[in-house]
Structures are given as structure tokens and as C-alpha cells.
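Asker: Quick one: sequence plus predicted model below, questions after.
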Amino acid sequence: MDEQVPATIGELGEFALIERLTARLPQGPRIALGPGDDAAVIAAPDGRVVATTDLLVEGRHFRRDWSGPYEVGCKAAAQNLADVAAMGARPTAVLLGLAAPPGTDLEWVLRVVDGLRDECARAGASVAGGDVVRAPQITLAVTALGDLGGGRPLTRAGARPGDVVAVCGRLGFASAGLEVLAAGGDGPAELVEAHRRPRPFYEAGPQARELGATALVDVSDGLVQDLGHIAAASGVRIDLDGAALPVPEVLGPDGLRHVLTGGEDHAFAGTFPPGTALPGAWTVVGGVSAAAGDGPAVTVDGRPCAAAGWDHFRS
């Protein structure tokens, strides 16, 4: 009788699953010791490690009827790697915690890890280890690490009056793509693809630091909301120039709303000293001024922006 090939992770078992996963994960030069021991060992030439973590919960952050497993893995990596880059660092390693019901399709899990691995490779990082556990709902917990290469970290607290505000990367595409999917999927394919698989320009973080950026943030929850974090941390006000904001026609009649409030494209928004020669990937969209008492932290053409961004406990 032919031996039955496991179809689910429950049929395969925990340790055989770990073996199958780690076999798909080549290790880069920054990984001194990869999967297989109690913990990984990752080189930290700078002597400091940039670290961040995010959760993706099925039904909240992804739907299997909207996104394939490879795309889910890419997205899980991208949203963490972008946070590392937003500190001006280069990503080095990612750790994955996977919780799933035992009946989860084995091939689905393998493809998630493939996506995670390939997106890490885009950023120059490796998947160095992780954990798997049984749970009633699929959840991915991803931790990303990075190296500053001897430079200063870019925080949200350095913006100064007189600075210019610039963005790098697409804005509003993922948000518009989400609305297309929610409406049945009849819309521009590039918007749907942007929601399923963001494509951050990871080099933007180290580049911004080298250009002398005073503050930087990953636009994950909406441009207005994330620039609001810079304004609050820096004690300044930020005014956006509506005419300078990149609003391509493909975003539709609500394009400006998507640009201002849509997250998950993982573009980068930063502040730079006046006169900074920014390369073509960056677009100046506003300026920084002194805080205006109890006024709004971020305005558009001098007026408050009523639209908000993403809030996990309110949205």
C-alpha cells in the first residue's frame, strides 16, 4: 500500500513541519547560526540592533479568499522590513512565529514561508528561525532585525520648522485595492496586487539618512496619521501641499482620500533640511512649521484634514 502523503500540518506533525520549513530557508552572510538550535545567532557589526515586530491575524489583516499564501508571506515580511528601513537601517534577519489549526493545508504554509523568504531576499535579509504552535486561528508573528552600519537611527522626533516633507513610494494603492476586493474584485489589477503584495523601496531608509533626513516614518496607517506621529514626537506642525501630492488617475475619484489615509503601501515619509537635493524617487509634498498651539498636527493646504488613518481598536 502506498504511503499517504501528509496534506495538512496536523498530519505532518510539528517537528517534521519545522524540518520542511527550514529546508526552504537559505541563510545569508549575516546569519552566524540559523534555524535548528535554541536560538539563532545574527551578526551585529554596528553593535546595535534595530528590532520590530508585527502580527497578522487571519480575517483581520488578510483573507485567504483574497490573497494567496505566497502573497501573505510577502506582506508579512514587507510590513516589518519597512519598519526597519524607516529607522535608516538595513534589514538583516526575520523570525517567524506561526500559529495555525492542525487542519491547515500543508502546501499553504509552505508557500507562506516561500513568500516570507523571497521578500526578505529583496531586502537583503534572511529568515533565521521561529516557532510553530497549534491555535484555532491562523496568526503570523514576525520579528525583523536590522543594522545601522554605524549611522544614527532615524526617529520620529527630529523634524524642525523649515524642513521640507517628502515621500518615497506609492500612496493609496493598497487602500484602493482593498476597496476593490471588498466590492467584489472588479477593478484595476494593479490596485488589487498592491493590497495583496506591497513593494517597499527598502533602500529609501538608509538613503534618507545619508541625505540628512531629520525624521522618517513607514506609511503603514495613512499619510496624515503617520506624519502626525512625526509632528507629535517633534513638537511641530506639518502642512501638506494638496497640489503636490501624487494622486494618479488609477486611484479613482476618491484618490486623494486614499493617498491621505490609506496605509499598507509601506511608502516612506520624511522631513529634510531645506535645500536638500532629493533624488527622483522622492517627492516634496509639504513643509514643517512651528507647532500652532492646540491646532491640528497635520493640515492640507492650511486646513484640517478630517479623514483619519487606520486604528486597530477603532477601525
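Answerer: Right, received. Where do you want to start?
Asker: only C-alpha atoms for contact and neighbour calcs from this point on.
Answerer: Fine.
Asker: can you tell me how far the residue nearest to the spatial centre of the chain sits from residue 112?
Answerer: Centroid-nearest residue in the chain: residue 79, 2.1 Å away (criterion: CA atoms, centre = their mean). Per CA to CA, to the nearest Å, residue 79 is found 15 Å from residue 112.
Asker: Pretty sure residue 291 sits against residue 234.
Answerer: No. The pair residue 291 / residue 234 is not scored as a contact, 9.2 Å apart, by CA atoms under 8 Å.
Asker: right, and the residue nearest to the centre of the chain touches residue 263 too?
Answerer: No. Contact between residue 79 and residue 263 fails when scored by CA under 8 Å: they sit 10.5 Å apart.
Asker: And for the residue nearest to residue 26 when sequence neighbours are not counted, the neighbour number?
Answerer: Excluding the flanking residues, the one nearest residue 26 by CA to CA, 6 or more residues apart in numbering is residue 126, at 7.3 Å. A count of nearby residues for residue 126, using other CA atoms under 10 Å, gives 29.
Asker: how far away is residue 126 from residue 92?
Answerer: For residue 126 relative to residue 92 (CA to CA), the value is 6 Å.
Asker: do residue 214 as well
Answerer: 24 Å.
Asker: more crowded one of these two?
Answerer: residue 92 (28 against 21).
Asker: Surely residue 76 touches residue 56?
Answerer: Yes. Shown here, residue 76 and residue 56 form a contact pair, counting by CA under 8 Å, at 6.9 Å.
Asker: Report the set of residues contacting both of those two.
Answerer: Residues touching both residue 76 and residue 56 by CA atoms under 8 Å, 6 or more residues apart in numbering: residue 140.
Asker: Of those two, which one has the most company?
Answerer: Between residue 76 and residue 56, counted using other CA under 10 Å, the more crowded position is residue 76 (28 against 19).
Asker: where does that one fall, helix, sheet strand or coil?
Answerer: Following DSSP: H, G, I helix; E, B strand; the rest coil, residue 76 is assigned to helix.
Asker: For it, list the residues it contacts.
Answerer: 56, 116, 140, 142.
Asker: closest to residue 186 among these?
Answerer: residue 56 (25.4 Å; CA to CA).
Asker: Show me what the helix or strand hosting the closest one is packed up against.
Answerer: For residue 56, the element it lies in under DSSP states H and E is strand 50-57. Packed against strand 50-57 by the contact rule (3 or more CA pairs under 8 Å, 6 or more residues apart in numbering; DSSP states H and E) you find helix 69-86, strand 139-147.
Asker: Check it against this one:
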Amino acid sequence: MPEDELIAAIVQGMPQGDALVPTGDDAAVLPLTAPRVVVSTDVLVEGRHFRRDWSSGADVGWRSITQNAADILAMGAVPVSFVGSIVLPGDVPAHWAIAVGQGMAEACTWIASATGVPCGVVGGDVSSGNQVSVSVTALGDLAGEAVLRSGARPGDVVVHAGTLGHSAAGLALLSAGLSPDGDGAAERCIGTYRRPTPPVEVLDATQRLHALMDVSDGLLRDAGRMAKRSGVAIDFDDLAGLVDTEVYVVGQMLGVDPVPWVAGGGEDHGLLGTCAPGEVPEGFRVIGRVLEGEPSVTVLGQAPSGVTGWDHFSG
């Protein structure tokens, strides 16, 4: 399919948000509806972040949008616009790329319905290459102050919104070659791996937090980043208490301990934050404490062992 026809097919029916000049020109023109604009970029690479035999094109498109939306939410901003690029080898059928666009559109519609703010893909590009990749840049409107990962204070409680370990459990099922076979827990975990849903519903509460970040690389690893940027120590409660029913059931199915999925599985794209003990916002649960001391992460006062998170450049 010629490039112009492929682009037209990908963007057909795509939500445009509030764009003044949407897709189809050299660049999009967007209204400034908030005092500040938040920008974030992420990329999905086949073989590293997804497999086409595990995820449809629509799944990859959804994930490319929501993982970027999580970064915008983690700053206390509302996602409003996305720009995407797709690289395709010659043997990838055009319908797969078109499905990516459909998944992007579905994710934008979902985000807009949750926030009440128009949201869309306002531009992008396609190119040929040796490996499939999908790159997205997200823009968000920030009405208040940015909530940074550097704001944790001694005496704060550590809070989390969203799921933990679901995506890792889903990946474990797929890696083992198992299908859900009608099991609700397995279906939900595989669904989270394919189509993560960050907790958009807590957006209004984020301004009450002292620190905030997206959990994309694992709870313990990302907490370590927060501790380092804030100059504090973070101590978690018993991680076994964070294993919910779905993750526990999948652990039983595979005969493995599910706690490492909670500790090191990050692609649920939940939100990790800190706040004053008496000011925990609705939608967040307390999972630890912020202490004075050298930047570190402990669990019940002890250094964690085993899998602690995802590193793109390890191994």
C-alpha cells in the first residue's frame, strides 16, 4: 500500500482532541488551554516490548498511548494530544499498521471519557525499517503545579493507585504458552499486559500528593528512583500483602511465587506517590513509609532480594 494511502487508513476516524489544525498538514496546531504543557515520549520495539503473536496491532496501539498517558498523569496533568510514528519492515501487512491506529483511537476515546477532556492523535509518520517499532509523544495540560518524583518528605506515607503485578503475571502466562481458557484472573492479567489502563480516575487527587511517578519499570526500581531524587529512604510494607486475587490465582496456575511480579513488574502503569499520613486521596492505598536517611529502598526494614525491576540495557 502506498505511504499516503496507508497514513490515510491509519488516521481514518482518529479522535483529534481540540486540535485547531489536526492531521493532514505539515504540523498540528493546538490551543493552549492551561498555563503549562507537559511532554513525554516512549517507544515500543518488537521483540523487546511486544510480540505480534501475543498482541494484536490494536493492542500495541492502545499500549503506546496509555503508557505515555501514565507519564502525563504522573506529573499531575491531563493527557490531551499524542503524536505517533510507526516503523514497519516490508513483510508486515498494512492491516497490522491500520490496527495500530485503531488501538490508538480506542485508547484516546477511553482517556477522554475518563477525564472529560477531549483527547486525540494529532499527527505522526510512518516509515520502512528493519524492525517494527511504535513511538508516541504525549502532551498534557497542567493547570496546577507539577507533582515531581523529588517531592517525597520524611514522615510521608507511600501510596499507590492502580494494579501491581497484573502485567507481569500476564506476560508469565504468555511466556509459558498458556491461554486463559475462560479463567477470569488469567484473562484480566493478560488483558493488562496487552492493554494497560493507568488509573486516570485519580487525576484530580494528584495535586494533593507531595511526590508522584509512573510505575513503568517495577515498584522497587521506580521507588529507588524516587528515593534518590528526593534524598530520602523508602520502606515498604510486606509485599505479599499487595498480591491481589488475580495475581495470586495466576501464581497458583504456574506454581510460582507471585510476589516478584508485584515487586518487579512495572507495566501495569500504576501511580506511586507520597503524601501526609492523614491526607491519603481517594483511589490510593498506603503501602509504605518515607524515612530520613541515605536514599534506599527496603521492605519491612530489610534490603530486598531477587527481581527488583526492568532495565532496558541489562543482559
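Answerer: Thanks, I have it. Small disclaimer: the values here were computed from a predicted structure and weren't measured.
Asker: So after superposing, what's the score?
Answerer: A TM-score of 0.90 describes the superposed chains when it is computed by TM-score structural alignment, normalised by the length of structure 1; 296 aligned residues with a CA RMSD of 1.5 Å.
Asker: picking that back up, most neighbours among the contacts of residue 76 of structure 1, which one is it?
Answerer: Within the contacts of residue 76 of structure 1, most neighbours by other CA under 10 Å means residue 116, with 28 neighbours.
Asker: What residue, apart from its backbone neighbours, is nearest it spatially?
Answerer: Leaving aside its sequence neighbours, residue 116 of structure 1 sits nearest to residue 73 (CA to CA, 6+ apart; 4.4 Å).
Asker: Contacts only, for the one you found.
Answerer: Residue 73 of structure 1 touches 111-117, 119, counting by CA under 8 Å, 6+ apart.
Asker: what do we get in structure 2 for it?
Answerer: Correspondence of residue 73 of structure 1 to structure 2, assessed by TM-score structural alignment: residue 61.
Asker: any idea how far the equivalent of residue 37 of structure 1 over in structure 2 is from residue 130 of structure 2?
Answerer: In structure 2, residue 37 of structure 1 lines up with residue 25, judged by TM-score structural alignment. Separation of residue 25 of structure 2 from residue 130 of structure 2 (CA to CA): 27 Å.
Asker: now do residue 46 of structure 2
Answerer: Using CA to CA, one obtains 11 Å as the distance from residue 46 of structure 2 to residue 130 of structure 2.
Asker: okay, the two: which has more neighbours?
Answerer: Neighbour totals were compared for residue 46 of structure 2 and residue 130, and residue 46 leads with 13 against 10 (other CA under 10 Å).
Asker: Now which residue in structure 1 aligns to the more buried one?
Answerer: For residue 46 of structure 2, the aligned position in structure 1 is occupied by residue 58, per TM-score structural alignment.
Asker: Return the residues in contact with that match.
Answerer: Contacts of residue 58 of structure 1 by CA under 8 Å, 6+ apart are 64, 137-139.
Asker: Across to structure 2, which of these hold up?
Answerer: Using both residues aligned by TM-score structural alignment, their matches' CA atoms under 8 Å, structure 2 keeps these contacts from the contacts of residue 58 of structure 1: 64, 137-139.
Asker: Dump these into CSV; add distance to residue 218 of structure 1 as well.
Answerer: Converted to CSV, those look like this (distance: CA to CA, whole Å):
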residue, distance to residue 218 of structure 1
64, 25
137, 28
138, 25
139, 22
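Asker: Export those as CSV, with columns for neighbour count and distance to residue 181 of structure 1.
Answerer: Shown next, in CSV, are these (neighbours: other CA atoms under 10 Å; distance: CA to CA, whole Å):
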residue, neighbour count, distance to residue 181 of structure 1
64, 12, 12
137, 13, 22
138, 17, 21
139, 21, 21
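Asker: so which of those residues comes closest to residue 187 of structure 1?
Answerer: For those, the minimum distance to residue 187 of structure 1 (CA to CA) is 19.0 Å, reached by residue 64.
Asker: Check structure 1 for its longest strand and report it.
Answerer: Longest strand in structure 1, counting residues (DSSP state E): strand 90-100.
Asker: In structure 2, what range does that one match?
Answerer: The aligned range for strand 90-100 of structure 1 is 78-88, by TM-score structural alignment.
Asker: do the same with stretch 255-263 of structure 1
Answerer: Under TM-score structural alignment, the match for stretch 255-263 of structure 1 is residues 258-266.
Asker: ok now that stretch, how far from the chain's centre?
Answerer: Here stretch 258-266 of structure 2 is found 15 Å from its chain centre; the criterion is CA atoms, centre = their mean, to the nearest Å.
Asker: Same check on stretch 17-25 of structure 1?
Answerer: Relative to its parent chain, stretch 17-25 of structure 1 has a centroid offset of 24 Å by CA atoms, centre = their mean.
Asker: quick one: buried residues of that stretch?
Answerer: For stretch 17-25 of structure 1, the neighbour count (16 or more other CA atoms under 10 Å) marks 17-18, 21-22, 25 as buried.
Asker: Next: stretch 93-100 of structure 2.
Answerer: Across stretch 93-100 of structure 2, burial judged by 16+ other CA under 10 Å covers 94, 96-100.
Asker: With stretch 155-166 of structure 1 instead?
Answerer: Result for stretch 155-166 of structure 1 [16+ other CA under 10 Å]: buried residues 155-161, 163-166.
Asker: How about stretch 242-252 of structure 1?
Answerer: Neighbour-count burial for stretch 242-252 of structure 1, counted by 16+ other CA under 10 Å, picks out 242, 245-247, 251.
Asker: how close does residue 140 of structure 2 sit to residue 31 of structure 2?
Answerer: From residue 140 of structure 2 to residue 31 of structure 2 the distance is 12 Å (CA to CA).
Asker: between those two, who's got more neighbours?
Answerer: Between residue 140 of structure 2 and residue 31, counting by other CA under 10 Å, residue 140 is the more crowded of the two (25 against 9).
Asker: who's in contact with that one?
Answerer: So residue 140 of structure 2 contacts 37-39, 72, 77-81 (CA under 8 Å, 6+ apart).
Asker: By neighbours, which of those residues wins?
Answerer: Counting neighbours by other CA under 10 Å, residue 79 leads the contacts of residue 140 of structure 2 with 31 neighbours.
Asker: Packed most tightly, which of the helices and strands packed on strand 50-57 of structure 1 would that be?
Answerer: helix 69-86 (a mean of 28; mean count of other CA atoms under 10 Å).
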